[in-house]
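Peer 1: Mind looking at a prediction? Sequence and model below.
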Amino acid sequence: MTAYCFWGMRRGSRFCTRSRLKEDRSARWRGGGCQTTALTLDRQSSQAVVLSASAGSPGDLFQIDIASGADGKLTGVNREYLDEHPPASMEKFSFERAGFGIECRLWFPPDFQATRKYPLLLDVHGGPNGAFYDSFNAVQQVLATAGYLVLAVNPRGSSTYGDDFMKAVLRDWGGEDYLDLMAAVDLVSERPYVDSDRLGIHGYSYGGFMTSWTVGHDDRFRAAVVSAPCTNLYSMYGTSDIGISFGEVQWGGSSFDAADELIKHSPITYAKDVTTPVLLLHGEADNRCPISQSEEYFTVLKRLGKEVEFVRFPDCSHLFLRVGHPKMREEYLSRTLGWFDKWLA
């Protein structure tokens, strides 16, 4: 009987899955604890080669026997570097809040000692229907290996946790999603090795929205890196390449029939309440979250006398952290780490 293979994602992990035609069930034959992003099969569909990244490795090729699920590692591209520069380690945990289970990943420095105190950074993913995975994340690795604890939360709105969970963020940006994140920070801050006087926050895209939203509603964070954000939903509606198709669904309407709601859910509305030093990072060729979103936020913060800096990345699109010039990506990581070192060291 003919079978087909496809990717399936569940709770921050990706699985290679096989199903037969006219059958309702499917079987996983690879995955869990990693993020697999490429697959090729031989002509008989009995052997596969996949590209998988784990929490401790940016990615390698693995050969898999589909019938048995047995696999073998084919490459060790970064072995020598990782031997000399140990990556951060990860702990996964969950907690219940307002009807949902919220899954978190906490990254530890390689030389972590429970008897010491460490600054804690909250990292917020994009989307809002993105997710943090069991995978190597350059931002989190750079920060954690520099001596920070990094908390990566999948709040309501994140994908891979079911439709109800993912849709719970619609028309509620900065509502229950924000409270999920703050609850996670509260929970981790109770641990004896967390220095709750040295908290920072970073986010890109929707994560940039949430970072700017957070510092306008909570003064406990001593440093914030706000990247490619949505800070003014009213103006973004008419300038983003998805302002209409995405915005009307996510934000609850247009700039002419839901103006009050767009303004209410815009971080720029609460700029006067910001006390956290803010670093803005934005690509000049970003059509998704136009750089005007950072320009507006920078202007207001500066006019209000807040601590703020703004770095523009020339010729960089919204995806430059994934596919942009390596120099620009290196600069982004360097600026991010430097900002936290300046205010939290």
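Peer 2: Done, it's in.
Peer 1: rest of the way, CA atoms for contacts and neighbours
Peer 2: OK.
Peer 1: Now do the helices in the stretch 201-345 of the chain.
Peer 2: Ranges of helices in the stretch 201-345 of the chain, per DSSP state H, counting those that start in this stretch, are 206-215, 233-239, 247-251, 259-264, 292-303, 320-323, 326-344.
Peer 1: what about versus this one:
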Amino acid sequence: MVSIRLGMAVASAALLAVCGPVLAQTPGDAAVYQQPPAPIADILDTEPTPVASLGPDRQRLALFGRANLPPISELAEPSLRLAGYRINPRNNGPANGRIAWLTSITFKDVTSGAEVAAALPTGSRFISPTWSPDGGKVAILRDAPDGLELWVVDARTGAASALTGAVVNAAAGAGMEWAPDSRSILFRAVPTGRGPAPVADAAPTGPIVEQTGGSARPVRTYQDLLGSPADERLFDHYFTAQPTLASLDGRLTPVGEPGIVLGASISPDGRYILQTRVKRPYSYATPAGLFPTDIVVTDMTGRVVHRVADLPLRDNIPPPFDAVATGPRSVSWRADAPATLVWAEAQDGGDPRGQAEVRDRVFMQAAPFSAAPTRLIDLPERYAGASWGRDDTAIVYSRWFNTRHETRFLVDPSNPGEGRVIVERNYQDRYNDPGTPLTEPNAAGRPVMTFAGEGRTILMDGPGATRQGEFPFLARVNLDTGERTELWRSAPGSYETIVGLLDDDGRRFVSRRETQAAPPNMVIRDLDAAEPQALTTFPDPAPQLAGVTRQTITYSRADGVQLSGTLYLPAGYDAARDGPLPLVMWAYPAEFTDAAVAGQVVDTNNRFVRPGGSSHLFLLTQGYAVLDDPSMPIVGVEGAEPNDTYIEQLSASAQAAVDAVVGMGVADRNRIAVGGHSYGAFMTANLLAHTDLFRAGIARSGAYNRTLTPFGFQAEQRTYWEATDTYTEMSPFTYANRINEPILLIHGEADDNSGTFPVQSERFYAALKGTGATARYVVLPYEAHGYRARESVGHTLWEMVGWLDRHVKAAPSAE
């Protein structure tokens, strides 16, 4: 059921639920937010580092200032949860907990270094900055007291002006797009004369009824769905939008009729608009993206010139991850053509469980859309997108989750129907990642591949993962011959990624460079110069952690699978003087189909690491060692389902990690805690239930009873009825009576993540309490799956430090 959140079901006095008087703290501490110990609070309040974006004309770098953690009062503003979305009814945009506000723009000339600040009103905050195709301006959505306004900022002068009043409808996303000529912007407006929001009836007119006709309609768990006729009326009110063109001279031109428009995109030639419009009947079981949908092409006046698809309600998609709905999907414009549609359609009924030589067929259809669609290529896997280049060159990607397999096909759009395989790989294989084509905006502002040299030679960049670390690279690749020439690679000891090219050959580019000791900053990299030219000088946001040491450690599981993790030690730690430390192991399991890929190790010593938000790395300031992201691979080989041996593999990985840090002499075997967020919380509860390796645990925003996610979870594709034993045995709720170590449960009251409903922690805590466990259950008001408010983040860290100090640090050392 969805309703306007004018208040909290959880009163502030019930912020914490405490398991008995033995764990009670200072009287009254459960009724107020607490601050973490020094220096954590100071670090949390440090101004965030700006983010950078290079303009399409390659002349200016935009530096966007970011807001810090918002106050809880901001998250407490009324919000609506409708059809898979969360919105703020005040401004008809995303709910506050889902927004990272930006606060300033500074344009930096990459040649002279001169800076110009955007002349925005004092106190402005905004979202969705978007470069114009010509690189001369940036459009933003500015928050006003009564809604969102569309503004444009001149990148040369910093002058800023509003194109609209507070009329932007961003309920379904910002959805604004520059026209190819950079003279106008397509956006969605609140319909003129919309009136006040509908008010729910004081008394219902009848029961809420759902009915199924006997056919199987398995639906994965979704959050924030419609739940009543009142919700449907609210959905209509807030999501109905009027597509509108705003010209830079201030004229607003409606485009067609209002409707529930979830997507609108102008063709690269500026003549058409591709629109995705939702229609009734709505569903109470799926989000809006699966409601009945019209996908149409209109001209710039809104007149429908072509209907791509009339899709029904899609509530019958099979559970496997490779399953898709039938009919056109992933409909988009071809980036390198004037007005050509591209989409995929399943050829196997959308169900991967049967045999089929062709899984997906990719179609093209050019304006004026009177000719039949052209088959671009048939795929043996699911369509995963395309990189467009020019008439004779494109790369089409396909993937198959069940095997983690990826295939890349070189295709000639001017001679469609066939493709040549140029890459086949396990997409989890980090060591053999060939990189991806480097794309840049074309004249219409659409991303196209960057060609360098003769023929079909393109530029590619990639992560460059090796055992020694990640060293991103730039290469020139001839797609016809496969000849590959590496132009540049990040130097040993540093980590440098390409932000944008400054020439067509890849000889000059802006990059983001960091080292273990130096924070990320923008530089100009000239391959013909010895040293890069600094563009920014952002300081270390947390110098209090500068003395922390880290190293990548490797070890083996009992079955031979290679494992690794990053070991952090507090500043000033001396093993000979200080001896073994209390240690926190913070992890997140992952599923693989190849043991060799699961065992890949990538050193991180060339990265600059500082914690933010509610990071467990803040524990380093309190005398704890941290083993971060120790490998917890769950491997299924030769067709075996990984999760059928989940507990055994998880326990073996944890045992190996504990033995490794104890063997190094840095961790006290009797004072090791385990923790994790989301699926890591699920892992934590399972390790406490099935092993005696840990002194205590911290489980944040997890799921603990898999019968509540019966149509699949994480990487599990089978339903509960197909793998009942696996669902039962993987659920720590089943073994709550075996958890004999203290466990701290934290959960956002408004968790929006599929599968981690707050009831998961609520019921798990009740089971722990009923079976005599030592547990503490913390509910964070207004918080979603990730914690955003300054008060919530600070309190979470206070809880974590207090729990570990009490149950781990204070425990007697191992002899």
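Peer 2: Nice, I can see it. These numbers were taken from a predicted model, which means no experiment stands behind them.
Peer 1: Between the helices of the stretch 201-345 of the first structure, which one is closest to residue 120 of the first structure.
Peer 2: The closest of the helices of the stretch 201-345 of the first structure to residue 120 of the first structure is helix 326-344. By CA to CA, the value is 9.3 Å.
Peer 1: Other residues contacting that closest one?
Peer 2: For helix 326-344 of the first structure, contacts defined as CA atoms under 8 Å, 6 or more residues apart in numbering pick out 119, 139, 142-143, 198-200, 222-225, 279, 281, 313, 320-321.
Peer 1: hang on, the earlier thing: I'd like the helices of the stretch 201-345 of the first structure written out as a markdown table, with distance to residue 60 of the first structure and mean neighbour count added.
Peer 2: A markdown table is the format used below for these (distance: least, CA to CA, whole Å; neighbours: other CA atoms under 10 Å):
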| stretch | distance to residue 60 of the first structure | mean neighbour count |
| --- | --- | --- |
| helix 206-215 | 28 | 28 |
| helix 233-239 | 39 | 21 |
| helix 247-251 | 36 | 19 |
| helix 259-264 | 44 | 17 |
| helix 292-303 | 37 | 18 |
| helix 320-323 | 17 | 15 |
| helix 326-344 | 20 | 16 |
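Peer 1: Okay, buried residues for the helix or strand containing residue 28 of the first structure please.
Peer 2: Element membership for residue 28 of the first structure (DSSP states H and E) is strand 26-31. Neighbour-count burial for strand 26-31 of the first structure flags 28-31 (criterion: 16 or more other CA atoms under 10 Å).
Peer 1: Show me what that strand is packed against.
Peer 2: The contact analysis (3 or more CA pairs under 8 Å, 6 or more residues apart in numbering; DSSP states H and E) places strand 26-31 of the first structure against strand 13-20.
Peer 1: Contacts for the strand it packs on, please.
Peer 2: Applying CA under 8 Å, 6+ apart, the contact partners of strand 13-20 of the first structure are 1-9, 25-36, 133-134, 160.
Peer 1: Among those, the buried ones, what's the PyMOL command?
Peer 2: For the buried members of the contacts of strand 13-20 of the first structure, the matching PyMOL selection, counting by 16+ other CA under 10 Å, is:
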select buried, resi 5+7+9+28+29+30+31+32+33+34+35+36+133+134+160
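Peer 1: what do we get in the second structure for residue 269 of the first structure?
Peer 2: When the second structure is aligned by TM-score structural alignment, residue 269 of the first structure is paired with residue 734.
Peer 1: so who does that match touch?
Peer 2: 705, 728.
Peer 1: can you rerun that using 10 Å?
Peer 2: Residue 734 of the second structure sits next to 686, 689, 704-706, 727-728, 764, 767 when contact means CA atoms under 10 Å, 6 or more residues apart in numbering.
Peer 1: Make sure residue 22 of the first structure is indeed in a strand.
Peer 2: No: using DSSP: H, G, I helix; E, B strand; the rest coil, the assignment for residue 22 of the first structure is coil, not a strand.
Peer 1: What are the boundaries of the strands in the stretch 101-250 of the first structure?
Peer 2: With DSSP state E, counting those that start in this stretch as the criterion, the stretch 101-250 of the first structure has strands at 118-124, 149-154, 194-204, 223-227.
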